[in-house]
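Student: just a sequence and a predicted model for now, questions to come.
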Amino acid sequence: MSGHVQCVVEHALARVTLSNPGKFNAMSRTMWRELKAVFTALQARSDVRGVTVAGEGGHFCAGGDIAEYPDFRFDARELRDFHENDVWGGLGAMLACDLPVLAQIEGNCMGAGVEIASCCDIRVAGQGARFGAPIARLGFPMAPREAQLVASEAGVATAREMLFEASVFDAAEMKARGFLNAVLPDAEVACDVQARAQRIARLAPQAARLNKQTLRALRGGQPVHALVTHAYDYADEAEHREGIAAFLAKRQPVFS
């Protein structure tokens, strides 16, 4: 099996890199499992304030590693194991992570790449990025959990075009459809995402985690009144006191 998911933490920020040289970072089974391990570990760390996900070599992720498919796709039990445990294991770990996650999208963002990007909170793409899920050309549908994820983030209409017509969209179109937060010249994407991550790192980390938990619960259909019971438990926390004290003292807050 080929490819790796690498994670480097520096100055309270994690950088997760999808790497499968020669295949535009297509996701292998090993990579899905590593993605799960990486995000499970990040969720448990108190010293990390934000995560950037990027691909190696000018591409985000071109989909799944098709060279592996004959090994398991033609047996229903093995295929289910792949999608429900390997693929959803990685995507589910991303969705369960309470840290803000930014996507640095360049080049190909297809299939699995769209799914991984859909798990990110802020998505910035280069003008040359291309998006789609043309798996109808390969003779199979998108797995149910993955389809729900893409439809919820990219929109049902966009998901239909990607899946029924094998449509591929440029970054400007995906920005217009609400999937992307920003589209920049390709050479500026990395710097912009890094600047966004640094802004996040300077802000209140507990507040970011709580906001992520709230938005996740609301997206999952949990009623607002169910969240109220514990919504204000942070009242006496040091981070809360520091933020208010710094504002009143007209100084920059220091969130330890």
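Tutor: Here it is on my side, so go on.

Student: from here on, just use CA atoms for contacts and neighbour counts.
Tutor: Fine.

Student: pull up the distance across stretch 55-70, start to finish.
Tutor: 25 Å (CA to CA, to the nearest Å).

Student: residues of that stretch that come out buried?
Tutor: Gly55, Glu56, Gly58, His59, Phe60, Cys61, Ala62, Gly63, Gly64, Asp65 (16 or more other CA atoms under 10 Å).

Student: check stretch 38-55 too.
Tutor: Neighbour-count burial for stretch 38-55 [16+ other CA under 10 Å]: Val38, Phe39, Thr40, Leu42, Val48, Arg49, Gly50, Val51, Thr52, Val53, Ala54, Gly55.

Student: the structure to be compared is supplied as follows:
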Amino acid sequence: MSGGHIRTETAAGIGTLVISHASKHNAMTLAMWRQLGDAVTSLAQDDRVRVIVVTGEGDAAFVSGADIGEFAQQRSGADAVAAYDQAVTTAQRALARCPKPTVARIQGICMGGGIGIAAACDLRFASARARFRMPAARIGLGYAYEGMQRLVTLLGAPTTFDLFYTARSIEAPEAMRLGLVNDSIAADAFDAEVASRVALIAQNAPLSLRAAKAAILAALDAPAGPAREAIDALVRQCFASRDYAEGQAAFTERRAPRFEGR
């Protein structure tokens, strides 16, 4: 599709969400923001999927931000701005609240809304050649509260001020030092290393991962995070599951566990 689209793939317990708009460095159109939220929801509801990976088409960009070419029509006037911002918030919220583990696989350019998408994921792995920038102040647009709150929680206020005030570009090693990404990985090892780490997640007990994510989000006091009672219920579900019995048996028998998510 020439205007860009969101594509999903599933294999070996991994759901991959591909942001595809290579002609514009995977810039997000309004339609793509709307598709993104739906795609996350679909993968979250797919029992075959244990972990979701978000990546850009090709290796030149993760997401270069919003498609500025649309702004004159899609982001002009109070009603249009509100509708556009709601689509962005809904998409990023779907990622942030997804009950399954989410991983941002970042190569090349990651700017603006791309940083917002990455920040909404649980883990962020970047190629050492990746570049990050928050150019809102160079374009004159505002960044909505929920996305800003997520960045402040992730980076702290001083770093968030720096990135927004200066609109400067940073390389992956600095992004890792600032806490924007979990790891900066050599470009020639990136594909294999990220695939290995994602596979490790997919092999683990789904109910345990779900309970851990709910508790971590609550500990962060994330927007509309799960209540303590809901987290306790998820923990009880782990101990009552067949996977709990399987994990103990596998440990005793010194073999890899075969988890089913129940």
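Tutor: Yes, it's here. Because the structure is predicted, anything quoted here is derived from the model rather than measured.

Student: care to give me the TM-score?
Tutor: The TM-score (TM-score structural alignment, normalised by the length of the first structure) is 0.93; 255 aligned residues with a CA RMSD of 1.8 Å.

Student: circling back: closest to Leu203 of the first structure among the buried residues of stretch 38-55 of the first structure?
Tutor: Leu203 of the first structure lies nearest to Arg49 out of the buried residues of stretch 38-55 of the first structure, by CA to CA, at 8.8 Å.

Student: what's the closest one aligned with over in the second structure?
Tutor: Correspondence of Arg49 of the first structure to the second structure, assessed by TM-score structural alignment: Arg50.

Student: dump the residue contacts of its match.
Tutor: Arg50 of the second structure makes contacts with Gly13, Ile14, Gly15, Lys100, Pro101, Ile201, Ala202, Pro206, as judged by CA atoms under 8 Å, 6 or more residues apart in numbering.

Student: and Thr52 of the first structure, which of the three is it?
Tutor: strand (DSSP: H, G, I helix; E, B strand; the rest coil).

Student: quick check: it touching Ala103?
Tutor: Yes. Between Thr52 of the first structure and Ala103 there is a contact at 5.8 Å, judged by CA atoms under 8 Å.

Student: got any residues that touch both of the two?
Tutor: Joint contacts of Thr52 of the first structure and Ala103 (CA under 8 Å, 6+ apart) are Val193.

Student: could you check how far Glu84 of the first structure is from Ala76 of the first structure?
Tutor: Distance, Glu84 of the first structure to Ala76 of the first structure, by CA to CA: 12 Å.

Student: more crowded one of these two?
Tutor: Glu84 (17 against 10; other CA atoms under 10 Å).

Student: just checking, what packs against whatever helix or strand Leu234 of the second structure lives in?
Tutor: Element membership for Leu234 of the second structure (DSSP states H and E) is helix 228-239. If you count contacts as 3 or more CA pairs under 8 Å, 6 or more residues apart in numbering; DSSP states H and E, helix 228-239 of the second structure packs onto helix 206-219.

Student: the helix it packs on vs the first structure, average distance?
Tutor: Helix 206-219 of the second structure differs from its equivalent in the first structure by a mean of 1.4 Å after superposition (mean CA distance after the TM-score superposition for the first structure).

Student: which of the buried residues of stretch 55-70 of the first structure lies closest to Ala245 of the first structure?
Tutor: Set against Ala245 of the first structure, the nearest of those by CA to CA is Gly55 (40.6 Å).

Student: measure the closest residue to that closest one other than its chain neighbours to Glu165 of the first structure for me?
Tutor: Once flanking residues are discounted, Gly55 of the first structure sits nearest to Leu18: 4.6 Å by CA to CA, 6 or more residues apart in numbering. Remark: distance between Leu18 of the first structure and Glu165 of the first structure (CA to CA) = 27 Å.
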